[in-house]
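**Q** A predicted structure for the sequence below; I have some questions about it.
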Amino acid sequence: MRSMLRAAVAIAGKPLVLSQVLTSAAGALATIFAAAFMDSQEFTRFALVNLLSVTTVGLVRSFLFQPALIRFRHDKAAHAPFSTAIVGAVLAGAVVAGGAVILGVGPWWESAVLFVGALFPILQDWLRYRAMSFDRRWDVALSDGIRLVSVALSPLILITRPDAVIYQSYLGLALAVPVVLMLIRLPRPRKVTPLREYIGPASLQLADFAIGQFNSTLPLLVLGALGSSALIGGVRFAQTLLGPLNLVFAASTTNLIADGATRGTYASTESLIHQGTRLARTLGLVAVGGVGVLVGVVAASGFELRGVANGPLVIGLTIVGAATLSSGWAGIHAIVMRLLGHQAIVTVGRACLVFASLSAFTIGYLLGGVDASLAAGFLTAAVVAPIAFIVPATVLYRRHRRGELSELGPAAAEAAQEEVELSEADSPVRGLPDDSAPGTI
């Protein structure tokens, strides 16, 4: 009881960790509610539509929002303006609606509703990253808390009509509340660096994310279209049960990016490498234990729901758990390399990882159908991820420490310093507290 209380106090003092707890809880509850109220076929339909929506948010984030925050490490005017966010939201809505049509979700009006609902997750994410750059981390937690409340109320929708499209649309439209609240609360940046100034790194991050979808998301969508399999639902529900592990990795990644961009204690290359390496090692050990315990408990208890049987769930937990802990452990090193400016190396590593896992998905399908494809693809990803990221990261860290590499070339470093000096006078982000300050993370 005391350890739980200490953990709660620690989370309460760290808004970005609290934010990830709330986000993970909202995603997990939404999937659990869907699995509890929908039959197996409808839950699979929801899993695919929800996966499509989540993927579009990740695509827009990787191209528009996250690159701006990473650039903020050297350029305090790096913000994504509203015009950029709304274009990203409209494109995301079109992708979700179009994808729903391809998947045969339903009539045209359902796709139209999905389009509108897909706008608000993008706008909420845009404001979350703006709040991080302004060091308004409690606003991020507040936004995600409102989202959790809306999900907690969602059984009222499912009781009346357990429909996948209606439920997914509700989950998106409910985010209009935190979007409006954050628009009111957050300051506007006085200067904005145009996206074209860092279009190269942004394009590499987009390519990294897009290529990465061949590793997990696209196979699920394609396999779902090729044939029905209970393991698809098992994999998606396994991803939900692994929410706490994903939460830890997501919170750590978000923190590392935000701290690397805004904290003085992460300003030196050596401190950034040290913090990232220690974090990756700790998370890897925690993840191994967490996945093992979860698989054992679910297998021993026979736990299942209406939409997901125990057998597919145990298999899903095993293969997804292996891929999750491996990619999360290696992913911390990928973030450190991005913060150090080695965007291309990360993207090449992602391409190698995807080539290996996609080959495994294909061979598995040809030899044993959908189930064999899923097992082969996820397990291959678990093996290849450390090779693709940790090996090159180790080499780069060694070269940085020997002085053979720097974060920026001399000319770029001088230009970045001038940008910082010019923008700090106009930016509300000044004198940011370090990690020892209360209420920071």
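**A** Looks like it came in fine. Residues are numbered from 1 along each chain as shown.

**Q** CA atoms for contacts and neighbours, from now on please.
**A** OK.

**Q** Show me where the stretch 201-350 of the chain has its helices.
**A** With DSSP state H, counting those that start in this stretch, the ranges of helices along the stretch 201-350 of the chain come out as 217-226, 230-241, 243-262, 269-301, 310-339, 343-401.

**Q** would you turn those into CSV with distance to residue 116?
**A** Rendered in CSV, the data for the helices of the stretch 201-350 of the chain read as follows (distance: least, Cα to Cα, whole Å):
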stretch, distance to residue 116
helix 217-226, 22
helix 230-241, 24
helix 243-262, 27
helix 269-301, 37
helix 310-339, 31
helix 343-401, 32
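
**Q** So which of those helices is nearest residue 122?
**A** helix 243-262 (16.7 Å; Cα to Cα).

**Q** Export the helices of the stretch 201-350 of the chain as TSV, with columns for mean neighbour count and distance to residue 122.
**A** TSV is the format used below for the helices of the stretch 201-350 of the chain (neighbours: other Cα atoms under 10 Å; distance: least, Cα to Cα, whole Å):
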stretch	mean neighbour count	distance to residue 122
helix 217-226	17	18
helix 230-241	24	21
helix 243-262	22	17
helix 269-301	16	28
helix 310-339	24	22
helix 343-401	20	23
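
**Q** Structure two is appended below for comparative analysis:
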Amino acid sequence: MSRRGLAAVASVLDQAASSATNILVLVLAARLSTESGFADFSMVYVTFTVLLGLNMAYVGQSVVLENGAGLPPDEVRGRLGEVCRSAVGFTGAASVLAGAAVAAVGLALSGSAGPAFLALGLVLPLVLLQDGLRYCFSALRAPERALAADALRLVCVVAALAAQPSGASAGRLVLVWGLSALPALGLGLWLLRPYVRGARADLRPYVRRGHLGQRFVVEFAVGNGSSQLAVLGLGVFATPLAVGALRGATTLFGPLNVLFNSANSFGPPVLSRLGGKRATVRATGLLGVVLALLGAGWGAVLYALPERAGRQLLGDTWASASALLPATGAQYAVMGLGTCALLTLRVLAPKATLSLQVVFSLLSVGLLLGGYAAFGVAGAAWGLVAGSALKALAAWLRVARLPAATTRDSEPLSASAA
């Protein structure tokens, strides 16, 4: 296999390791906790997910777009080293500030959620730095190093959480989860050292107006962050048990997230070689049908699980999460279609995606909150289904309106599409 092929395999495996870590963390936390304890842990984990996404959008996306274009070949590595050292420095500084803010919230909160948020504030710099290293390795075309660090992260966090006693508090589980990132962080920094040795860090570009990450943050905020914050809002203004149930149900669909992310990562280069609109739409339409069938099928398999097997996965949370599996399965089915529609637009008309993300992500938040107000947790889950279905429908209608002669080169590639 060529070096490029090996790099692609390493990238997919790294994504799988990262997704497996998130899945197993939630599964183990659910098994070790009471239903209310897992609800507190889920509140913290949703907060971490939002902060992780913001860091990915603001720092990670701009790092992976760096390729040293316009520089002599012998200067490219030095430039990438500077970019990576700067990214690590900014992530470390920003995560310390964010961690202090989260810890302050934890001190102000009463009840069992307070210590859990305090623990997140203490370990936030470790987990954000460890995750951020993967973007440096991506820019350096060394995904096998990211895979090594993330695989170690997976092993350490599973071992650390599995050693905790049943009924452990959410604060203890968060602290153990965060501290278990230390070995992977150390390995990642050691693997990065040869590339950044002697490089100069410059944090000023990250705080200047017009930094590319500012656009990516907007897209994340309206595309993913808004729904995560809406779920978090259910825990603040309604009940944390709703967050635990929703988080437990979506955790079981983690394997499909690997497929969706892989389609977004490796789809554009493949599709760009197909030529015009007809060939591209044929390929993405077929992929969308396959992903939709997988989502519906996986939901049916999970719904058919005996209660004993379900409790082995999610502990006390299984009872509330299992009732949401039909809705979550339907959501992932329509998400498969929507993902491929947006993928088509990124290839053929990249400027068309932002408006769709803004309008229909906010609509999904409204449907989630409205569904909860009318029908409780089940209504919130079906509200997400309706929002995802409307976004998929609108995206495919936008694809249908593209001129038949549209190709990737007919419209300049935007920063968000890149």
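**A** Happy to help now that I have it. Keep in mind that what you see is a predicted model, and the values were worked out from it rather than measured.

**Q** closest to residue 140 of the first structure out of the helices of the stretch 201-350 of the first structure?
**A** Among the helices of the stretch 201-350 of the first structure, helix 243-262 sits nearest to residue 140 of the first structure (Cα to Cα), with 11.6 Å.

**Q** Report the inter-axis angle for the closest one versus helix 269-301.
**A** Here helix 243-262 of the first structure runs at an angle of 170 degrees relative to helix 269-301 (axes from the mean of the first three to the mean of the last three Cα atoms, to 10 degrees).

**Q** who does helix 243-262 of the first structure touch, helix- and strand-wise?
**A** If you count contacts as 3 or more Cα pairs under 8 Å, 6 or more residues apart in numbering; DSSP states H and E, helix 243-262 of the first structure packs onto helix 15-37, helix 66-71, helix 108-133, helix 269-301, helix 310-339.

**Q** Residue 245 of the second structure versus residue 334 of the second structure, what's the distance?
**A** 21 Å (Cα to Cα, to the nearest Å).

**Q** and residue 111 of the first structure, which of the helices of the stretch 201-350 of the first structure is closest to it?
**A** Closest among those, using Cα to Cα: helix 217-226, at 16.9 Å.

**Q** List the contacts of that closest one.
**A** The contact list for helix 217-226 of the first structure (Cα atoms under 8 Å, 6 or more residues apart in numbering) reads 48, 51, 55, 103, 232, 358, 361, 370, 374.

**Q** distance between that helix and the chain's centre?
**A** 20 Å (Cα atoms, centre = their mean, to the nearest Å).

**Q** Name the nearest residue to the counterpart of residue 52 of the second structure in the first structure, sequence neighbours excluded.
**A** Counting by TM-score structural alignment, residue 52 of the second structure corresponds to residue 57 in the first structure. Once flanking residues are discounted, residue 57 of the first structure sits nearest to residue 122: 5.8 Å by Cα to Cα, 6 or more residues apart in numbering.

**Q** The aligned partner of that neighbour in the second structure: neighbour count?
**A** Aligned against the second structure by TM-score structural alignment, residue 122 of the first structure finds its counterpart in residue 128. Number of residues near residue 128 of the second structure (other Cα atoms under 10 Å) recorded here: 25.

**Q** before we move on, what about residue 179 of the second structure?
**A** Neighbour tally, residue 179 of the second structure, other Cα under 10 Å: 18.

**Q** same question, residue 420 of the first structure
**A** 18.

**Q** tell me the contacts of it?
**A** 74-76.

**Q** separation between it and residue 262 of the first structure?
**A** Counting by Cα to Cα, the gap from residue 420 of the first structure to residue 262 of the first structure is 12 Å.

**Q** picking up where we left off before, looking at the helices and strands packed on helix 243-262 of the first structure, which is nearest to residue 211 of the first structure?
**A** Of all those, helix 310-339 comes closest under Cα to Cα, at 14.1 Å.

**Q** picking that back up, who wins for most neighbours among the contacts of residue 420 of the first structure?
**A** Counting by other Cα under 10 Å, top hit in those: residue 76 with 31 neighbours.

**Q** That residue: what secondary structure?
**A** Recorded secondary structure, residue 76 of the first structure: coil (DSSP: H, G, I helix; E, B strand; the rest coil).

**Q** So it is in contact with residue 424, correct?
**A** Yes: using Cα atoms under 8 Å, residue 76 of the first structure makes contact with residue 424 at a distance of 6.6 Å.

**Q** Identify the residues contacting the aligned partner of residue 31 of the first structure in the second structure.
**A** Matched by TM-score structural alignment, residue 31 of the first structure corresponds to residue 26 in the second structure. Applying Cα under 8 Å, 6+ apart, we find residue 26 of the second structure in contact with 42, 248, 251.

**Q** Same list (the helices and strands packed on helix 243-262 of the first structure) but as JSON lines, adding distance to residue 220 of the first structure.
**A** As requested, these are exported to JSON lines (distance: least, Cα to Cα, whole Å):
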{"stretch": "helix 15-37", "distance to residue 220 of the first structure": "16"}
{"stretch": "helix 66-71", "distance to residue 220 of the first structure": "25"}
{"stretch": "helix 108-133", "distance to residue 220 of the first structure": "20"}
{"stretch": "helix 269-301", "distance to residue 220 of the first structure": "21"}
{"stretch": "helix 310-339", "distance to residue 220 of the first structure": "12"}
